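Undergrad: model the following, please.
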Amino acid sequence: MPRRNTGGCVMKERLESVGRIQQDLALIPRPRSMRLTGGGLLLPNHGRVSYQGPDDAASNRAGAFLASQLTKDIQTVCGAFWDRAQGSHWPADIRLSLSEEMDGQSYRLEIHHDRDDENACPPLVSVVGGDLDGLRYGVQTLRQIIFQCGALLPCLHIEDSPAFPVRSYSLDVTRGRVPTMDWLKAWAEKLAYYKYNQIQLYVEHSFAFDELSESWRGTSPLRPQDIIDFDRHCRELGIELVPSLSTFGHHYVNLRTRTLRRLGEFPEDADRPYSFIERQEHHTLNVAEPDSYAFSTAIIDDYAQLFSSHRFNIGGDETFDLGRGRSKPLADRMGAATIYADYLVRLCDHLAEQGREPMFWGDIAIALPGVMDRLPKDNPLLNWLYNPHVDGSKVKMVADMGLPQYVCSAVHAWNNLLPAIGDAWSNISRLAAYGLEYRAVGHMVTDWGDYGHINDPVMSLPGMAYGAQCSWNPLDADRGNCDHAIALLEYGDASGGVIPALDKASCSQAFSWSDLVTYLELDDGVGRVNQDVSRVVALTHKGQGWDTDVHDLRAARHEYLGLLANRLSDQRALQERLDEAARQLAVSLSGTQPQAARAGGAQLLAIEGQGLFNLLGWRLARREGLVRHDAELEKIGEEALAARIEDWFEAYQERWRRVSRESELTRVAAVVWAYADLLRRG
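TA: Model prediction:
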């Protein structure tokens, strides 16, 4: 029998400490029902975790993994050495078990008072799951408590279960940044820690398909073994890895190759200069070309075999060019909605014939009248709605059609060095509430890269945590509690200053990465205005007077800087806020663990870079006479600013390579260096 701590009453000062811990206990997601029973439990120095569930190979394997997580945490946090066992013959200080009387994914966690009776058999801590998933979630809650409380745990009783049966995270690994496998596995572990149960890696061209090397060359692509290994790792964590592959739209890189360009709507544009913005606009397969369907099904069939999941996300979003190019005669005869629905349904049927469950992004289906009537009624529609002020109309529309749906929000980190944290919370919390109201079967948080994936992965952490909270318990939508929990659990920051500091910095982006890309790409490569980029500016700055009839490049760039001039003119105040945010972040992170310090280092680097970007935008606007002369700001000459940007970017590249493969870093570098050259030209 494990030796218990029998040292009598816990010391008064420790009880007072427990009271403080109870008041500030940080959990992500917060349980739906938690009752603090008073007092504390001092874990023994030598104890045991035992799994006492069904005696079969799969259950024992899962139980052993969870017991191992707990013993490792106890050793790391408390310095204690614990044993682990399985089976009812082995009494335990922490007992893990299952109950058929509880619902799937639910759990009950009880931390009892220490007992002086050495013959007492009940465990000090009990985690009971309605199934193995529920047990996993209970263990993650206990791990979070141990992380912040150490050996002295608050006594409590938790009854908990999720609002959404599927809690998914979609990660872009194709638009410039392919993470290292070490980083991917660590991120999956973090997602499991916060009770996500599905991951989708979004791929357009960055996978090493046989015969498609012209597409994936130079991208450091994922390979079959990477997927197989990651799938196994995710299964061990209780997470389903779902293939997510563009099979209709978003084939920009593929359709620029000699091999595949004939499948596109506009093959004549394949040799245009590479453009981050055009990449998001022109990428649709020509459905009138029979080989397009053969291409789509071939990559689906190859990719699906690498996954243990029977689900498959076929994409189908943002097919902007459909019916405008090579397929226009077909669209004129049948209608764009019909040819879209025909192609999507064929892909869904192809997967269904293999016993797989297709899913697809819902934007086109919702926008084109009549498409949703044609869609399979059993396949989830991924209803992505990223507006921070989103309403429930489109969620209700899909529900009224009788279609199952995931409500899909976003971490709001793309196209910026710093995440829009306030937008992320507003978008995620609102959409989760609508999903609950209209009985969505899943909640997804998306994490995009778009213009080269400038956003460091660590910038997604607040949005990911918001998604964990709101997909589990949307009715407990208290951002302050969540921000405090993120600071404590991720950074060891009891002051709670990390997230407010990042929020302050993110609101000080006057010349963002998106602005850098747009200003540069207004040039079509031969000195004229890129009309595709001009139309995107008109959409993103609607109502601000952008003139799409301007064809002189210098005039267009002047006009674009004019849209930003009010923000840029406040340069000193912007820099003061960035400096204040950096100081606040540094203070909050002082004395934290090395892992938290490394994450904080990436955030400080982003804040520094944003200050340089803002000053760059001010300099460009000053050249155009759009902002006033400022002697203090102009002490940094343009050549000196170019050098500072280059120095900063060297550090940025080092950080990139720690968490990501080389991927398409050179495309990001080309943008940065173009501005350094522009500054030096005067």
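
Undergrad: CA atoms for contacts and neighbours, from now on please.
TA: OK.

Undergrad: where do the helices sit along the stretch 1-150 of the chain?
TA: Per DSSP state H, counting those that start in this stretch, the stretch 1-150 of the chain carries helices over the ranges 12-24, 57-78, 132-149.

Undergrad: mind listing what's buried in the longest helix seen in the chain?
TA: If you go by DSSP state H, the chain has its longest helix at helix 594-623. Across helix 594-623, burial judged by 16 or more other CA atoms under 10 Å covers 596-597, 599-622.

Undergrad: could the helices of the stretch 1-150 of the chain go into CSV alongside distance to A485?
TA: Supplementary listing: these in CSV, determined by distance: least, CA to CA, whole Å:
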stretch, distance to A485
helix 12-24, 9
helix 57-78, 18
helix 132-149, 10
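
Undergrad: I'd like these as CSV, with mean neighbour count appended.
TA: Converted to CSV, the helices of the stretch 1-150 of the chain look like this (neighbours: other CA atoms under 10 Å):
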stretch, mean neighbour count
helix 12-24, 15
helix 57-78, 18
helix 132-149, 23
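
Undergrad: what lies in contact with the next helix or strand after the longest helix of the chain?
TA: Following helix 594-623 in sequence order, the next helix or strand is helix 638-659 (DSSP states H and E). Defining contact as CA atoms under 8 Å, 6 or more residues apart in numbering, one finds that helix 638-659 is touched by 179-180, 182-183, 456, 602, 605, 608-609, 612, 616, 619, 662, 665, 669, 672-673, 675-677, 679-680, 682.

Undergrad: can you pull the contacts of the residue nearest the centre of the chain?
TA: The chain has D447 as the residue nearest its centroid, 3.5 Å off, counting by CA atoms, centre = their mean. The contact partners of D447, by CA under 8 Å, 6+ apart, come to Y169, S170, L171, D172, A410, V411, H412, A413, W414, S460.

Undergrad: now show me the structure for the sequence below, then we'll compare the two:
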Amino acid sequence: MTDPPESIGVDELLADVRRIRGWAWRAGKSGRTAQTIVIRPRGPFGAGIPLLEEQGYELRVEADSIIVAAPTATGRFYGVQTLRQILRGSLANSIPCVAIRDWPSLAWRGASDDISRGQASTLADFRATLEHLGFYKMNLYCLYIEDMARFWSAPEVGADRGALTPSELRTIVNEARRRHITVMPMFQTLGHQERLLARPDFGRYAEQQRPDGFNAWVQRALWTLLPAAAQACGVKDPNEEAAPPTCFSPVLPETRARVTELLDEIAAATPSPFLHLGGDEPSDVGNGTSRAAVARRGFGAVYADYLCALAKHVQEVQRRQPVIFGDVLLKDPQAMSAMPKSVAVVDWHYDPSDSGASLERLKEAGFKTVFASPGLWNWYAIYPDYSRAFPNIAHLGRAAKTSGASGLVVASWGDGGAESLHRANWAGYAYAAECTWTAIPPTSFLSRFGSSEYGSRSPALARAEHLVGWQTFSFGPSQRVFHWEPRVRTHTAPWLERMALLERDMTEARRLIADALPTVRFGQARLDVLDHTAARFQYAARRELVMEDLARGSASEGARLSPAEQRLRITSIIALRDSSLNLVDRYEELWRRDNRYPMLDPLLARLRKQTTALDMLLRQARTGTLVPEPPRTAASTPIQVSRTDARPTVAR
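TA: All right, here's what the predicted structure looks like:
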């Protein structure tokens, strides 16, 4: 049998064989029988390709034997995963004879997981995510933490949001290591910390300080007596509601010391060669405690001083490579030149047409470790928009290879409450893995994904994946489209055509899923998410079409509806209301299956607004007081939004 460190992949392989074929195979380091899978070390390939030696493997399936061989345990693990994928996609009672020598085109292939804006996985779901990443031969998992770690020095932080304890973080790291995955903890050391800085015990570390006591009195006196002078000096108007602070102060010594303590605590719970310091979108910097320093020295210099100090600590004390996001470096020459080139840079760009040219800029500037980072387009969404995510991943994947980048990290963000369920991301993760090993068209990928993910050769699953995942709305992200309040009014012809097409697509997708279900042997949990998303899109389309019918069928000039017409109106609203209730129940079930509870309530409250609005329309229909509203105008049509105001060029 294989050595214990390699048993995790082998055990899953043998389990797949039993489940798919019913065969009682075994694994060994030698032997040549039809029921033995030989998994063994081998000498160097000698081809002069470092990634082939470090992560490559060869797989031979012959009439009487199956052999996986590689110089490293990582390579043998990857060979086993390829064999599992072949088994899942092959015809019953047969496996195609193949001879494969394979290795990745990028050293690091990963995904970042935002657990700070809504969904925080259970340990079982973290394991499932890591199993999935390992199955597709990804080797980097970036865990995005804002206030979602239970610090020893501040145990109350994140306690009401399901934050991870040090023990849980270590469990995740250990589970990842078993699958040859490195965890990169990502703690925001500058921006995106509005929840942490809203705490009374952390407010004093913020860039935007809230005045109190004597300072508040002075502020109010200045605006009362000398408003022009107060405005010229940058004193905030006390009558204006202040936005919550989002950034740590880059100039206060006590802030730097406290953030360093937090980094040390996270590092202690997450052994890793990396520690990601964030640093993106520092929207507050220069508007508070650092105003004078930025005016005197420049934004980039202040930014770099702060991040450089933290990076030095990470390198010298924690013996890790510090990582930061690259957006500020690319915009500010001061920051670019001052940042040590030993710092790794994650270069994120989410525009599907972005060519990845900035990767070359970072390499030319001297940075040794650069990661390309496309996005899943799952923010403000009920499901990732793969019509945008797939080209984004493909373009940056190609750019990463040609520029000599160290890797690619596909980003999942939870803006809008992380309403898109985790398992919806898995097709995007798998496609990112494909783009860092090979380069295949999305259409071919979906067929392969269906067979490897579900163990089914049914073409219906690829078609259903495409119907649900390739939904783009020019008038807003899918989350906003779903949550529009039911309003009885007429719409434009293009709108109605789009909703009619959406209803047809989702009806077809749900039929395809139901038809293929008997052939599905794996991935039922993900298929549940796919079907639920189709049901949500289907509901949204029907809601808009029913509202249109109700508006056009309303009485005019005092005419009264017949009893039959009245019953039809009531019936159509009841059908929508019942669909809304069922969707809420199903969403809660799927959420609870994979996630910790605390952040579910806000999403359920938002979902239930649909039911509440439909109940009101139902009362109006029953009392004969249901009347249409004015048609939707261009001014009232929601527009797409970016993740934050600091990303205006990439509408999401």
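
Undergrad: roughly how far apart are the residue nearest to the centre of structure 1 and I74 of structure 1?
TA: In this structure, D447 of structure 1 and I74 of structure 1 are 33 Å apart, going by CA to CA, to the nearest Å.

Undergrad: ok, A288 of structure 1 next?
TA: 61 Å.

Undergrad: same thing with V659 of structure 1?
TA: 28 Å.

Undergrad: what does I146 of structure 1 give?
TA: I146 of structure 1 sits 7 Å away from I74 of structure 1, going by CA to CA.

Undergrad: and stretch 334-343 of structure 1, what's buried?
TA: For stretch 334-343 of structure 1, a neighbour-count test (16+ other CA under 10 Å) marks A336, A337, T338, I339, Y340, A341, D342, Y343 as buried.

Undergrad: what's the answer for stretch 407-416 of structure 1, then?
TA: Residues V407, C408, S409, A410, V411, H412, A413, W414, N415, N416 are the ones in stretch 407-416 of structure 1 that count as buried (16+ other CA under 10 Å).

Undergrad: which bit of structure 2 covers it?
TA: The aligned range for stretch 407-416 of structure 1 in structure 2 is 372-381, by TM-score structural alignment.

Undergrad: which residue in structure 2 lines up with D493 of structure 1?
TA: Match for D493 of structure 1 (TM-score structural alignment): S456.

Undergrad: tell me if I'm right that that match and T519 touch.
TA: Yes - checked against CA atoms under 8 Å, the pair S456 of structure 2 and T519 is within contact range at 5.5 Å.

Undergrad: more neighbours, the two?
TA: S456 (25 against 12; other CA atoms under 10 Å).

Undergrad: so that one sits in a helix?
TA: No - with DSSP: H, G, I helix; E, B strand; the rest coil as the criterion, S456 of structure 2 is coil rather than part of a helix.

Undergrad: picking up where we left off before, over in structure 2, see which of the contacts of D447 of structure 1 survive.
TA: Among the contacts of D447 of structure 1, the ones still in contact in structure 2 (both residues aligned by TM-score structural alignment, their matches' CA atoms under 8 Å) are Y169, S170, L171, D172, A410, V411, H412, A413, W414, S460.

Undergrad: check those residues and tell me the two furthest apart.
TA: Y169 and W414 (15.1 Å; CA to CA).

Undergrad: mind checking which of the buried residues of stretch 334-343 of structure 1 are in helices?
TA: Using DSSP H, the buried residues of stretch 334-343 of structure 1 in helices are A336, A337, T338, I339, Y340, A341, D342, Y343.

Undergrad: dump the residue contacts of the spatially closest residue to R567 of structure 1 that is not a sequence neighbour.
TA: Nearest residue to R567 of structure 1, sequence neighbours excluded (CA to CA, 6 or more residues apart in numbering): A510, at 5.5 Å. Residues near A510 of structure 1 by CA under 8 Å, 6+ apart: L564, R567, L568, L574, N614, G617.

Undergrad: got JSON lines for these, with distance to L153 of structure 1 too?
TA: Shown next, in JSON lines, are the contacts of A510 of structure 1 (distance: CA to CA, whole Å):
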{"residue": "L564", "distance to L153 of structure 1": "53"}
{"residue": "R567", "distance to L153 of structure 1": "49"}
{"residue": "L568", "distance to L153 of structure 1": "51"}
{"residue": "L574", "distance to L153 of structure 1": "44"}
{"residue": "N614", "distance to L153 of structure 1": "47"}
{"residue": "G617", "distance to L153 of structure 1": "52"}
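
Undergrad: so which of the kept ones among the contacts of D447 of structure 1 sit within helices?
TA: Counting by DSSP H, no part of the kept ones among the contacts of D447 of structure 1 is found in helices.

Undergrad: for those residues, which one is nearest A208 of structure 1?
TA: Of these, the one sitting nearest to A208 of structure 1 (CA to CA) turns out to be D172, at 16.1 Å.

Undergrad: what does that closest one align to in structure 2?
TA: By TM-score structural alignment, D172 of structure 1 lines up with D114.

Undergrad: skipping its backbone neighbours, what lies nearest that match in space?
TA: Closest to D114 of structure 2 by CA to CA, 6+ apart is Y144, at 4.9 Å.

Undergrad: give me the three-state assignment for the counterpart of the one you found in structure 1.
TA: Counting by TM-score structural alignment, Y144 of structure 2 corresponds to Y202 in structure 1. Under three-state DSSP, Y202 of structure 1 falls in the strand class.

Undergrad: aligned to V183 of structure 2, what sits in structure 1?
TA: In structure 1, V183 of structure 2 lands on L241 (TM-score structural alignment).
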